[in-house]
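> got a predicted model here, sequence first, then my questions.
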Amino acid sequence: MRRKWWLTLFVLAAAVGCKMGPDYSRPTISTPDSYRELAPDQQAQNAQSLGDEKWWDVFKDEDLQGLVREALKQNYDIRIAAERVLQAQAVVGITRADQYPFIGAGASALNNRIPATKINGPVQTGPMQVNLSLAWQLDFWGQYRRATEAARAELLATEWARKAVISSVVSNVATAYFQLLELDLEMEISSRTLQSRKESVRLVQIRQTGGTGSLLDVRQSEELMYTAAAAIPSLERRIAQEENVISILLGRNPGAIARSRKLADTQITPSVPAGLPSSILERRPDIQSTEQRLVAANARIGVAKAAFFPQIQLTAAAGYQSTALTSLFTGPAGFWTFGAQLAQPIFTGGKLRSNLHLTEAQKAEMVLNYEQAIQQAFREVSDSLIAYKKNQEFTEQQGLLTAAAVDAVRLANARYTGGVASYLEVLDTDTLAYDAEIALAQAQLQERLALVQLYNALGGGWQA
């Protein structure tokens, strides 16, 4: 009965034992009430956020949606991240198992022959044994529970890291897709300009043959034509390379990418809600992952503190042993043992204390990483908001400039045909118009890339 009471006390102590180390509490973070780039009417409705929207509601292009869906299934980075989650789940199971007793079974049969002596003749024995053993390291100080807490936090960090990879892949696919559409638009502009300049060369040659033009005019018109022609091979190269980028994001071998829309046809909203700055802490996967690693570092302090205290282990074994198989489970063949062991570190050369200092310093580092990640997130949202707004303004002005440059080409050609201007005027206005159209295409691209960057900065894109 005395042994049973001691065993009961040990079990209860293990069940209700304390946990060493501090319980986790989120560090106090100073967050602004709103973003400086928001207008007063937007600040009044800042509870909503673009980051809460699903990616298919933000990117309404059917071709882009199809590419993103394929990337989410086949992208290697996402698949690697998923395998890391499975690894973290296994680590939790391995760590948690230390809290429970180990029970094992065994069986043995041994045949021994002792040589003859002056007193006895040869002796031959064949003992057989079956047994069941138990070993239990009591988690009285919460060492294993803190280790399990750290492993679970690492699992959550890995899961949030997987979501961060998903968000990054969605943004990368959208970015590459818009860049591909912009290159298509540049190719369209260059091809149209080349055809126009070929026609201009033909007309100038006719004027030179008729005596109303000069050979200089012919050479200058050819210069314009060759400039447009030289841009096409470079654009073809960049288009093929951008298709290869998208193919790799989709988990394919390099190949062509289907698209049916032009860049200007892709929808873009004039303004987007940014939401409350504090909501980024809950929405951005990188911040969540960093916080979970902070939770794990905090739990490891408890593991390090528990190592200073006595470790209590219970052991037990029971079974049967006999020299004859027929009497293995009968008579006095049964046996059992029970024991308890306590081990207290006395002198470790400062190892335990240094390990505690290490875990405390690691937690302090993770706190700084967490605070830095939040500040970086605020900066990214702020930069993206101002980029989105100013890119829209720039695109509007660039559109007006392009319209004026195109009309200037029409007027210059009319003046040259009427004989009141040289071809140099046509050359200058045509070059400016071509550059303006290319700049407008690039401005439209930057406007869409700013939307992608803002969506990613607000923590969107990983939602299933």
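Happy to help now that I have it.
> C-alpha only now, for contacts and for neighbours.
Will do.
> would you list every one of the helices in the stretch 351-464 of the chain?
Secondary structure of the stretch 351-464 of the chain (DSSP state H, counting those that start in this stretch): helices located at 351-417, 423-457.
> again, but for the chain
With helices called from DSSP state H, the chain shows them at 2-16, 40-44, 55-58, 62-74, 76-96, 143-210, 215-249, 280-283, 285-306, 351-417, 423-457.
> tabulate the helices of the stretch 351-464 of the chain (CSV), appending distance to Ser278 and mean neighbour count.
Shown next, in CSV, are the helices of the stretch 351-464 of the chain (distance: least, Cα to Cα, whole Å; neighbours: other Cα atoms under 10 Å):
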stretch, distance to Ser278, mean neighbour count
helix 351-417, 10, 17
helix 423-457, 13, 21
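> adding distance to Gln241, write those out as CSV.
Below are the helices of the stretch 351-464 of the chain laid out as CSV (distance: least, Cα to Cα, whole Å):
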stretch, distance to Gln241
helix 351-417, 26
helix 423-457, 17
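> of those helices, which is nearest Val130?
Closest approach to Val130 among the helices of the stretch 351-464 of the chain is made by helix 351-417 (40.5 Å; Cα to Cα).
> packing partners of that closest one?
helix 285-306, helix 423-457 (3 or more Cα pairs under 8 Å, 6 or more residues apart in numbering; DSSP states H and E).
> hold the first one in mind and look at this next one:
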Amino acid sequence: MNTPLKPATVAISLLLGACSLNPPYSRPEAPIPAQYPAAGSEAASQPASWQEYFTDPELQRLINIALANNRDLRITALRIEEARSQYGIQRADRLPSIDATASYERSKMIFARGQSFDVDMYRVGVGISGFELDFFGRVKSLAAAALEDYFATQEAQQTARTSLIAEVAASYINVRALAERLALAKETENARNLAYSRILRRQQAGLDNALDLKTAEMQLETAQASIAALQREYAQAVNSLQLLAGQPGLALAAAHGSLDQQEFSPLPAGLPSSLLERRPDIRAAEHKLKAANANIGAARAAFFPRIQLTTNIGLVNEHLTNLFSGSSDKAWAFTPQLTLPIFNYGRNQSNLDLARVRKEITIVEYEKAIQTAFSEVSDVLLSREQIEAQIASQTRVANADRERLRLAIRRYDKGVANYLELLDAQRSLFDSEQQLVQLKQLALTNSINLFKVLGGEWQPS
């Protein structure tokens, strides 16, 4: 090959390598309404970081520990490294690899008269082996698909990170709620213990009968059984939280105060559905759609000729010691190879059909991801007002039961009411207080779910 033609050949290769057979990409329309059913007119805002949303110092400590030690999150991070390496391999295929070679050949030459002699040949050189001139963008499309898969894996890590933060927060709230319910159960046990002692004195004085004393004893045992059950649930909840944090046996700070003191940064109800585009799982679905689009381009390029280039330049000598002495012969090789598909039993067409079908599947998966996200956010927003209304009603019920118990105790002490009336008031107050704590836990969990379904921490647009 003439030397003046080499730059032109390289320029043409680079120019044609910029071609692409990928179909034009356009984002599918989101198959959801523009607003959520419970959306209002407030401006949408969302915390830039989870620290701005979860302000409890102990909860922040636990989340930080979980982000550093949770094994599932570590696996997701390693998946990112795997996808990054895969993209690096595909991207490297777009550039020629220059390799150094060294070889030794010993052969026997036989002539017609029966004469023969041995020939030793030593070779060293550098060259390019099997580099594909990407005229129709096949390698470029494969590299683009690998890049989009890498981006999708990054978004999957963000999804896992947001889910872990929400799970730790929900587990922490569960521990706090069980601690408060356990404290209420112990208060009930103390009250029933005092009631049992009072009835015992009254029975000894002939004011109450043995049935009332036995009933009070049974209620005291019931309260102690409730404490044992709540202690078991509390221990299991602590174990679950420690597992999420990635540190079994991790000490938890003692909870102070009720769930009323546990607050998160408020999020308004006026949230347009377009905010779902910020969810990492939806962004990951779109990256997968772009990867499927690039794979179609690679499948189309398979119908066109593939040109591979192999070159080598080096030195040849019969003696190893003289290989670099200046007496060696210069050798070079230039081997372009053209491969044109003629008949392969429809393999290329089937690969193209497969790539198109996979893109259609990915479109449907993208649309389903949007609809699922819309449904999740709608469920959280719709249940928020109902939970608040339930808490308000249950608070009034608990206050009424508390007043009823106070009056029942006065009536019982004055001999106006029997023990069954006092017992019913105690049981009613215990149940209403337990339900109120559970509703407060549900409200906090709802706020955690809202943080999660909106995609967690917002990234810049």
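Right, received. Where do you want to start? Just so it is clear, the structure is predicted and the values come from calculations on it, not from any experiment.
> now render the helices and strands packed on helix 351-417 of structure 1 as TSV, adding distance to Ala107 of structure 1.
Listed next are those as TSV, based on distance: least, Cα to Cα, whole Å:
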stretch	distance to Ala107 of structure 1
helix 285-306	37
helix 423-457	61
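> so which residue is dead centre in structure 2?
By Cα atoms, centre = their mean, structure 2 has its centre lying nearest to Ala160, at 2.0 Å.
> what residue of structure 1 takes the place of that residue?
Aligned by TM-score structural alignment, Ala160 of structure 2 pairs with Val165 of structure 1.
> skipping adjacent residues, who's closest to that match in space?
Using Cα to Cα, 6 or more residues apart in numbering and skipping residues adjacent in sequence, the residue nearest Val165 of structure 1 is Ile78, 6.1 Å away.
> neighbours around the one you found, how many?
By the criterion of other Cα atoms under 10 Å, Ile78 of structure 1 has 23 neighbours.
> so how far is Leu458 of structure 1 from it?
Distance of Ile78 of structure 1 to Leu458 of structure 1, computed by Cα to Cα, to the nearest Å: 20 Å.
> ok, the residue nearest to Val165 of structure 1 - contacts?
72, 162, 165-166, 169 (Cα atoms under 8 Å, 6 or more residues apart in numbering).
> so which of the helices and strands packed on helix 351-417 of structure 1 gets nearest Gly210 of structure 1?
Nearest of these (Cα to Cα): helix 423-457, 16.0 Å.
> report the contact partners of the counterpart of Ala412 of structure 1 in structure 2.
Structural correspondence for Ala412 of structure 1 with respect to structure 2 (TM-score structural alignment): Ala408. Neighbouring residues of Ala408 of structure 2 by Cα under 8 Å, 6+ apart: 417, 421-422, 425.
> rerun that using 10 Å as the cut-off
Residues in contact with Ala408 of structure 2 (Cα atoms under 10 Å, 6 or more residues apart in numbering) are 402, 414, 416-426.
> distance of the aligned residue in structure 2 for Gln453 of structure 1 from Phe343 of structure 2?
Matched by TM-score structural alignment, Gln453 of structure 1 corresponds to Asn449 in structure 2. Here the criterion is Cα to Cα. By it, Asn449 of structure 2 lies 56 Å from Phe343 of structure 2.
> now Asp281 of structure 2
42 Å.
> for those two, work out which one has more neighbours and name it.
Asp281 (25 against 8).
> touching, the more buried one and Lys368? I think so.
No: judged on Cα atoms under 10 Å, Asp281 of structure 2 makes no contact with Lys368 at a distance of 11.2 Å.
> not counting its neighbours along the chain, what's nearest Gly314 of structure 2?
Gly125 (3.7 Å).
> which ones are touching that neighbour?
99-103, 312-316, 330-332.
> so which of those residues persist in structure 1?
For these, the aligned pairs still in contact in structure 1 (both residues aligned by TM-score structural alignment, their matches' Cα atoms under 10 Å) are 99-103, 312-316, 330-332.
> pull out the buried residues from these.
Buried by 16 or more other Cα atoms under 10 Å: 312-316, out of the kept ones among the contacts of Gly125 of structure 2.
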